[in-house]
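# how would this look folded up:
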Amino acid sequence: MQISPSLLSADFANLEAELKRIANADWAHVDVMDAHFVPNLTLGLPVVEALLRVSPVPIDAHLMIDDPDRWAPGYAEAGCQSVTFHIEAARDPRTLARTLRAAGARAAMALKPGTAFAPYEDLLPELDMVLVMTVEPGFGGQSFMTDQLPKVREVRDAVKRHGGEIWVQVDGGVSGPTIEQCAEAGADVFVAGSAVYGAEDAAAAVEELRALVRGHHH
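As a prediction, the model looks like this:
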């Protein structure tokens, strides 16, 4: 059960300090948005490279961008330990996942709320993680979409069938009230933005979330 605080809710003017606030987390979740795939523009590879130099925890790069086939490998090569591309944007996800793994990163596929998982189940052997978005990607601070929990369950069941060490990540509106539902549905990596960075003590917020999911093991 891993906690990956999202820098989308952090102070962009003080990212090194904000990373240090979550030194007890498992990952730092970095949202890369290109204003094309999603209606927002956040940060890109130069900033991620700078974060990699100062982050006390490994970086979980979530690429909400067009043409990940072209751009995602650079994030793996830079040293991101996990790189997530959106299945809706990838032209050749199998090759892309293999390229990410060859570059030393965990390869992950993300699904928007409106995207079904079943058509992509055959990609599981190429993947290390599946991200089920529990909000429409683009902006932080949105409300959790309970209707995505069956998809989390579906992914977890498929992972059990296929075997292998594949993590199931949830991202969007994950907080104290919703994180246990996610764990019960089969998630084991939890992205939390405002629930962590909106707290006075971000490290304590990470521990609180971790305590809430500790009892749910699959």
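
# only C-alpha atoms from now on, for both contacts and neighbour counts.
Will do.

# and for the closest residue to Ala205 other than its chain neighbours, the neighbour number?
Of all residues not flanking Ala205 in the chain, Val196 sits nearest, at 5.3 Å (CA to CA, 6 or more residues apart in numbering). Using other CA atoms under 10 Å, Val196 is surrounded by 29 other residues.

# how close does Val196 get to Val168?
As judged by CA to CA, to the nearest Å, Val196 and Val168 stand 20 Å apart.

# and this one, so I can compare the two:
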Amino acid sequence: MPGVRGKRMPRAVRERQMMDAAVRTFGQRGYRAASMDEIAELAGVSKPLVYLYLNSKEELFTACIRREAAALVAAVRAGVDGAEGEPCLSADGQLWAGLTAFFTHTAEHPDGWAVLHQQARTHGEPFAAEVAAMRDELVAFVTGLIGVAARDARQDPAFTDRDLSGLAHALVGAAESLADWANQNPGVTAKEAAGMLMNFAWTGLGGLMEGRRWSR
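You can find the predicted model right below:
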């Protein structure tokens, strides 16, 4: 709901109000179609005020990408960190916690996810680079989780850093695609999406942790 024009409030609150309006508009309308006028209207402020806080549409979109990316990464980390407090949490339990947090966040913030996964990636630099940085952080985090699982399973040295990185990239890519699918299919819960990916991925990862590899 648009705010009340002219009401004085702290700068941080006003910025958040404008960013919320921008994420909603960019997520639903797309970067090209979205206008600063409708963002200002939705935020309940004047367009000159939007330009005062953020100098251009490009800068506003970049700020939206950074905010939504940071929130998503923080949600995944918090999900795993919170689950680590559970007794005897297994490696697949950590992965389940991270995936559930990921799908919960993308479901609860569909406009933010659209900004990250649909809009930012299709409009070139510098937007794509911002999303790539977020993805790199997620991949690094998942690489660490898989690495811990491999060490706990006492894998031999043949399980290399390149193996870990490749598996993490594959898992993050699958999660991104599944988040799109889940958001386009009402009724799919975060736990259902996480369960689908665990069934698809962990059966194979679990075998790798035990030293079983597919061969032709």
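
# TM value for the aligned chains?
Remark: TM-score between the superposed chains equals 0.23 [TM-score structural alignment, normalised by the length of structure 2]; 95 aligned residues with a CA RMSD of 6.3 Å.

# re earlier: ok, now which ones touch the residue nearest to Ala205 of structure 1?
Taking CA atoms under 8 Å, 6 or more residues apart in numbering, we find Val196 of structure 1 in contact with 5, 202-203, 205-206.

# state the helix or strand in which it lies.
Taking DSSP states H and E as the criterion, Val196 of structure 1 maps to helix 194-197.

# so where do the helices sit in structure 2?
11-29, 36-43, 47-53, 57-83, 91-108, 110-114, 127-152, 161-183, 190-197, 203-209 (DSSP state H).

# deepest of these, which one?
Mean neighbour count (mean count of other CA atoms under 10 Å) peaks for helix 110-114 among these, with a mean of 23.

# pretty sure Ala76 of structure 1 is in a helix, no?
Yes. Ala76 of structure 1 forms part of a helix when assessed by DSSP: H, G, I helix; E, B strand; the rest coil.

# pretty sure it sits against Thr84.
No. Under the criterion of CA atoms under 8 Å, Ala76 of structure 1 makes no contact with Thr84, lying 9.9 Å away.

# higher neighbour count, these two?
A count of neighbours by other CA under 10 Å puts Thr84 above the other of Ala76 of structure 1 and Thr84, at 28 against 23.

# which element is the closest residue to that one other than its chain neighbours on?
Excluding the flanking residues, the one nearest Thr84 of structure 1 by CA to CA, 6+ apart is Ala108, at 4.3 Å. Secondary structure from DSSP H and E places Ala108 of structure 1 in strand 106-111.

# right, and the helix or strand after that strand?
Downstream of strand 106-111 of structure 1, the first helix or strand assigned by DSSP H and E is strand 129-133.

# from the contact counts, what lies against that next one?
Using 3 or more CA pairs under 8 Å, 6 or more residues apart in numbering; DSSP states H and E, the elements in contact with strand 129-133 of structure 1 are strand 106-111, helix 149-162, strand 167-171.

# who touches stretch 97-108 of structure 2?
Under the contact criterion CA under 8 Å, 6+ apart, stretch 97-108 of structure 2 has outside partners 72, 75-80, 83, 112-113, 175, 179, 182-183, 189-191, 193-194.

# picking up where we left off before, so the residue nearest to Thr84 of structure 1 sits against Ala72, correct?
No. With contacts counted by CA under 8 Å, Ala108 of structure 1 stays clear of Ala72, the gap being 10.8 Å.

# tell me which of the two has more neighbours.
Ala108 (30 against 25).

# where's that one relative to Val196 of structure 1, distance?
Distance from Ala108 of structure 1 to Val196 of structure 1, counting by CA to CA: 23 Å.

# again with Val155 of structure 1
Taking CA to CA, one finds Val155 of structure 1 at 26 Å from Val196 of structure 1.

# repeat that for His29 of structure 1.
Going from His29 of structure 1 to Val196 of structure 1 by CA to CA gives 12 Å.

# shared neighbours of those two, anything?
Pro5.

# can you map out the helices along structure 1?
15-21, 45-54, 68-78, 93-102, 149-162, 176-185, 194-197, 202-213.

# to Val130 of structure 1, which of those helices lies closest?
Closest to Val130 of structure 1 of these is helix 149-162 (CA to CA; 7.6 Å).

# next, the buried residues of that closest one.
149, 151-156, 158-159 (16 or more other CA atoms under 10 Å).

# what angle sits between that helix and strand 106-111?
Angle of helix 149-162 of structure 1 versus strand 106-111, following axes from the mean of the first three to the mean of the last three CA atoms, to 10 degrees, is 140 degrees.

# got the angle for helix 149-162 of structure 1 vs strand 167-171?
170 degrees.

# against Ala179 of structure 2, how distant is the nearest residue to Glu38 of structure 2 once chain neighbours are set aside?
Among residues not flanking Glu38 of structure 2 along the chain, Thr25 sits closest, at 7.7 Å (CA to CA, 6+ apart). Look at Thr25 of structure 2 and Ala179 of structure 2: by CA to CA, they are 20 Å apart.

# in contact with Leu178 of structure 2, which residues are there?
Residues in contact with Leu178 of structure 2 (CA under 8 Å, 6+ apart) are 193, 197.

# no further queries at this time; thank you.
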